[in-house]
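> got a sequence here, can you model it:
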Amino acid sequence: MLNNVILMGRLTRDPELRYTQTGNVPVVTFTLAVERSYCGNGKERQTDFIDIVAWRHQAEFVSQWFTKGMMAIVVGNIQSRRWQDKNGNNRTSIEVVAENVQFGETKKSREQSSTYAGSRSAQPGIPDVGDADDFSEITDDGEVPF
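I've put the predicted structure just below:
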């Protein structure tokens, strides 16, 4: 049998680091907003909010380097957990137990996207290239430029 999952999305909140009562093992939880690959004609893509749990070194890594809004790539497996709420009702939680969490974008691209987010000319995925005054005309003198 096979239980592997690879997700890429943005953190909906800052990771929450805790430690187990016995052994003080670090565990971090966070939620990843992941867009579905399919959307109907004329409709917006739907987003799923996936609960992620990471343990030990991965937990410490995520807690130290990831914050709300950052793009993350999570590799892990799906796990279900049964529990009772405070009213005694049986509940089931589905979550991804992360084996590996990586950055989904570079620091530079993250800073550029937040810098251009307020720009009226910025479009998702297309960097703002500046004003026309920033460019100069290329002259063809027959010489190869390298």
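> please count neighbours and contacts with C-alpha atoms only from this point.
Will do.
> which parts of the chain are helices?
Using DSSP state H, the helices of the chain run over 56-65, 107-116.
> the first one packs against which elements?
It stands for helix 56-65. If you count contacts as 3 or more CA pairs under 8 Å, 6 or more residues apart in numbering; DSSP states H and E, helix 56-65 packs onto strand 16-19, strand 26-35, strand 90-103.
> do the last one as well
The elements that helix 107-116 packs onto, with contact taken as 3+ CA pairs under 8 Å, 6+ apart, do not include any helix or strand.
> flag every buried residue along it.
Of the residues in helix 107-116, 113, 116 count as buried by neighbour count, 16 or more other CA atoms under 10 Å.
> likewise the first one?
Of the residues in helix 56-65, those buried by neighbour count under the rule 16+ other CA under 10 Å are 58-63.
> if I look at Leu11, how far off is Thr67?
7 Å (CA to CA, to the nearest Å).
> alongside the first, I'd like the structure of this one:
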Amino acid sequence: MAGINKVIIVGNLGNAPEIRTMPNGEAVANITVATSESWNDKNTGERREVTEWHRIVFYRRQAEICGQYLQKGSQVYIEGRLKTRKWQDNNGQDRYTTEIQGDVLQMLGGRQDEPKSQSKSQSKPNKPDPLSAAAEQDGFNDIPF
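You can find the predicted model right below:
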């Protein structure tokens, strides 16, 4: 039977994405995402919290999107799988790193590229939608479902 290797993370970026380009010209993004758990300690009654940091790598178009839209603190939903890769340090010693290879990236928390000074008061005044006004006249809103 085949195994399942699936990771789902919802958390916040700890730093700005690190974007690199591979020799073939494709983009690679490395991000670090924090997830936190909290609970009440049974012995002391104190609120406890532990934060776990996850290394995640994205390739190609998703890597480009990371570089364009994500920043430190961005909230993200990520699906991926655990991958372990081998590399050598400066002394020639083999090292291993386990990270999440991202397959799905969804940005959460709204748009962060809009200036916060823009508010609803600066937006266009609300005009009634002609279609919704016609629907009200036809009794469309009286339908019980």
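> TM-score them against each other, please.
The TM-score (TM-score structural alignment, normalised by the length of structure 2) is 0.68; 109 aligned residues with a CA RMSD of 2.1 Å.
> quick one on the thing from earlier: between Leu11 and Thr67 of structure 1, tell me which one has more neighbours.
Between Leu11 of structure 1 and Thr67, Leu11 has the larger neighbour count (other CA atoms under 10 Å), namely 23 against 18.
> which residues does the residue nearest the centre of structure 2 contact?
Geometric centre of structure 2, nearest residue: Val76, 1.6 Å, by CA atoms, centre = their mean. Contacts for Val76 of structure 2 (CA atoms under 8 Å, 6 or more residues apart in numbering) come out as 9-13, 105-108.
> nearest spatial neighbour of the aligned residue in structure 1 for it, skipping sequence neighbours?
Under the alignment by TM-score structural alignment, Val76 of structure 2 pairs with Ala72 in structure 1. Computed as CA to CA, 6 or more residues apart in numbering, the closest residue to Ala72 of structure 1 that is not its neighbour in sequence is Gly104, at 4.4 Å.
> distance of the one you found from Met8 of structure 1?
7 Å.
> what does Lys107 of structure 1 give?
Distance of Lys107 of structure 1 to Met8 of structure 1, computed by CA to CA: 16 Å.
> and if you look at Thr20 of structure 1?
In terms of CA to CA, Thr20 of structure 1 sits 27 Å off from Met8 of structure 1.
> of these two, which one has the most company?
Met8 (18 against 9).
> you'd agree that one is up against Gly76?
No. Counting by CA atoms under 8 Å, Met8 of structure 1 does not reach Gly76; the two are 11.7 Å apart.
> counterpart of His57 of structure 1 over in structure 2?
By TM-score structural alignment, His57 of structure 1 lines up with Arg61.
> what sits against the closest residue to that match other than its chain neighbours?
Nearest non-adjacent residue to Arg61 of structure 2, counting by CA to CA, 6+ apart: Ala27, 7.2 Å away. Taking CA under 8 Å, 6+ apart, we find Ala27 of structure 2 in contact with 19-21, 59-61, 63-64.
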